[in-house]
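A.B. asks: A structural model of the following input is requested.
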Amino acid sequence: MADLTYTPPKVWTWDKANGGQFANINRPVSGATHEKDLPRGKHPFQLHSLGTPNGQKVTILFEELLAAGYSDAEYDAWLINIGDGDQFSSGFVSVNPNSKIPALLDYSGGEPVRVFESGAILFHLAEKFGAFLPGSGPARTECMSWLMWQMSTAPLIGGGFGHFYAYAPEKYEYPINRYAMETKRILDVADKRLGETRYLAGDDYTIADIAAYGWFGAFVRGDAYGDAATFLDVPSYTNLVRWGEELGAREGVRRGRIVNRKGEGLVPERHSAADIDIVLKG
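C.D. replies: Modelled structure (predicted):
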């Protein structure tokens, strides 16, 4: 049993034994732990990722672009197994020094351009193709505001609520209550906004919705952190549920959210549309 009277030392030192479920990959320093080059496929966009909520954002956008007729948005999606420490390979760290998925190499202009952080990747692709992002004015600003809002909320939902509710080695009332409160406040912000407009940024579906769906969609579907949807009373956020179900029915969303995930009905790697077609058509 953990010591409930813990007093922080004057200078913190790392004790790997206290790392919980992710002790084998979490560490207080950055950089590569081993040499390994990233693979490269034939398409202009090379995505190295895992189908977590942050990873799903990018594959959903790629699939939405392809569904909208942007054939130049073809991509290879390579699986990064964070449980095995793939994110600490020299190749991955060269694309994302922060060793977090997703990471993208864009070869569409000849010389590779690295893009890391899911929000930056969404913005990069939306601006490149002129899609799912208003071109200028207040609409563009509103979209960017909601995109940045989502990026700021993810650590509270995932690293805060998700960690202490589902992954921490022991359950403690204070952190669970603290982050449940924050998560419900975030859900309430989205619910109130979606009571005013069809989508987060207004009347049009944008990268702000794609970013938010990666996280909120799991709660609406009821597959986030076990039964967290019941614990947080997600069905009571009726506007959010309406939005989540509408987005969940989109072909691009259905295709994108199963990429870079292992298991039945999922696609660990995507190198052509057929990789997803085979799974969805059974």
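
A.B. asks: Every contact and neighbour count from this point should use C-alpha atoms.
C.D. replies: Will do.

A.B. asks: For the helix ranked longest in the chain, which helices and strands make contact with it?
C.D. replies: Longest helix in the chain, counting residues (DSSP state H): helix 173-194. When contacts are defined as 3 or more C-alpha pairs under 8 Å, 6 or more residues apart in numbering; DSSP states H and E, helix 173-194 packs onto helix 238-248.

A.B. asks: Name the residues of the longest helix of the chain that are buried.
C.D. replies: 176, 179-180, 182-184, 186-188, 190-191, 193-194 (16 or more other C-alpha atoms under 10 Å).

A.B. asks: again with stretch 238-258
C.D. replies: Buried residues in stretch 238-258 (16+ other C-alpha under 10 Å): 239-244, 247-248, 252-258.

A.B. asks: Mind telling me the two of the residues you listed farthest from one another?
C.D. replies: Greatest spacing in the buried residues of stretch 238-258, by C-alpha to C-alpha: 239 and 258 (24.6 Å).

A.B. asks: quick one: which of the buried residues of stretch 238-258 is nearest residue 60?
C.D. replies: Checking these against residue 60 with C-alpha to C-alpha, the nearest one is residue 256 at 3.9 Å.

A.B. asks: run this one through as well so I can compare:
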Amino acid sequence: MVVMSSFVNHVTSAYSSCVAKCRRAVAAKASKPTLPSSYTLPEVWAGDPSSMGGTFGAVNQPTAGARFVAPLPVGKKPLQLYSLGTPNGQKVTIMLYECLLDDKFDSWEINIGQLHQFSSGFVDVNPNSKIPALTDADGPGGNNVNVFETGSILLYLAEKTGKFIPTDPVKRIECMNWLMWNMGTAPYLGQFGHFYKYAPVHIEYGVDRYAMEAKRIVDVLDHLLENRQFIVGEEVTIADFAIFPWVVCLLRGYNAGAFLKLDSYTHVKAWCDRMMSRPNVRRGMQHSYGKWDPNK
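C.D. replies: You can find the predicted model right below:
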């Protein structure tokens, strides 16, 4: 009992110390300038997502789960893709076409502006409510499987078809390195797009922070591609399919080519030309989805 009492006292003391540190941190932050100047940093966040403004300000909420009941459409083919023509969506359609799976998949548009990703059917496939999501009725052992997150989908299709993933163990590790690198860096490019194009006001700190990171990311690629044709060497892989749409998005989606001086990254530009010379990459970038109205 003495040991237990000592342990409880220790935990209580540690918790109290942590709370005190948090309060001091909040107080220190409160002394900083704020934007807008009327904003005061609270001890506990209780913001209203609907008041955030911007193109996508009211889409997300601090809670997960379905917001309305609507089953997803299901076609006759084994693979069902629920997505949109964003960079993350384009990764998967490029892979499907490059794997010559044209007759193996149906695709359905998930209109994120209309909150389709929060339907009960979509949440059943991807609890994170992000596109793209894939179902395969002919999964391992003949089971129906759900696959979400672009890196997971690309790897799943590569292993299913035996294509666009190196068989050499060392090259495979390098491919996985760059695939995971894209999973980690793409959100920074998305944040650049948010502050540069979609935020309700241009905030110098936000634009500068993510413009710097976007340029650093592209420069990493430029150094990598100086002496190779594709991300992992002379053969195209899922790493190329993952990274390419995001580079294109900086140029076409965010219209930031001049702002970021993308023409100065000559090795990236040459790689983009090589990628766009592939017919199935172009098909994947331009893919049209079947329409779905969850209200019907």
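
A.B. asks: re the thing from before, nearest to residue 71 of the first structure among the buried residues of helix 173-194 of the first structure?
C.D. replies: residue 194 (31.4 Å).

A.B. asks: Now do the helices for the second structure: every range, in order, please.
C.D. replies: 2-30, 87-98, 120-125, 150-161, 169-193, 204-224, 238-248, 257-260, 266-276, 279-285.

A.B. asks: In JSON lines: those, plus distance to residue 131 of the second structure.
C.D. replies: As requested, those are exported to JSON lines (distance: least, C-alpha to C-alpha, whole Å):
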{"stretch": "helix 2-30", "distance to residue 131 of the second structure": "35"}
{"stretch": "helix 87-98", "distance to residue 131 of the second structure": "7"}
{"stretch": "helix 120-125", "distance to residue 131 of the second structure": "9"}
{"stretch": "helix 150-161", "distance to residue 131 of the second structure": "8"}
{"stretch": "helix 169-193", "distance to residue 131 of the second structure": "14"}
{"stretch": "helix 204-224", "distance to residue 131 of the second structure": "22"}
{"stretch": "helix 238-248", "distance to residue 131 of the second structure": "14"}
{"stretch": "helix 257-260", "distance to residue 131 of the second structure": "26"}
{"stretch": "helix 266-276", "distance to residue 131 of the second structure": "23"}
{"stretch": "helix 279-285", "distance to residue 131 of the second structure": "15"}
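
A.B. asks: and residue 64 of the second structure, which of the ones you listed is closest to it?
C.D. replies: Evaluated over the helices of the second structure, closeness to residue 64 of the second structure peaks at helix 120-125, with 9.0 Å, by C-alpha to C-alpha.

A.B. asks: Tell me roughly how far that closest one lies from the first structure on average.
C.D. replies: Mean deviation of helix 120-125 of the second structure relative to the first structure after superposition (mean C-alpha distance after the TM-score superposition for the first structure): 0.4 Å.

A.B. asks: Find me the equivalent region of that helix in the first structure.
C.D. replies: Here helix 120-125 of the second structure aligns to the first structure at residues 90-95, judged by TM-score structural alignment.

A.B. asks: about what we covered before: identify, from the buried residues of helix 173-194 of the first structure, the entry nearest to residue 228 of the first structure.
C.D. replies: Nearest member of these to residue 228 of the first structure, counting by C-alpha to C-alpha, is residue 180, at 9.6 Å.

A.B. asks: pretty sure the closest one is touching residue 230, no?
C.D. replies: No - in this structure residue 180 of the first structure lies outside contact range of residue 230 using C-alpha atoms under 8 Å: 11.9 Å.

A.B. asks: And residue 286 of the second structure? What does it align with in the first structure?
C.D. replies: Under TM-score structural alignment, residue 286 of the second structure pairs with residue 258 in the first structure.

A.B. asks: Verify the contact between its match and residue 267 for me.
C.D. replies: Yes - shown here, residue 258 of the first structure and residue 267 form a contact pair, counting by C-alpha under 8 Å, at 5.8 Å.

A.B. asks: can you pull the contacts of the residue minimising distance to the centre of the first structure?
C.D. replies: For the first structure, the residue nearest the mean C-alpha position is residue 54 (0.8 Å; C-alpha atoms, centre = their mean). Contacts for residue 54 of the first structure (C-alpha atoms under 8 Å, 6 or more residues apart in numbering) come out as 101, 102, 118, 211, 214, 215.
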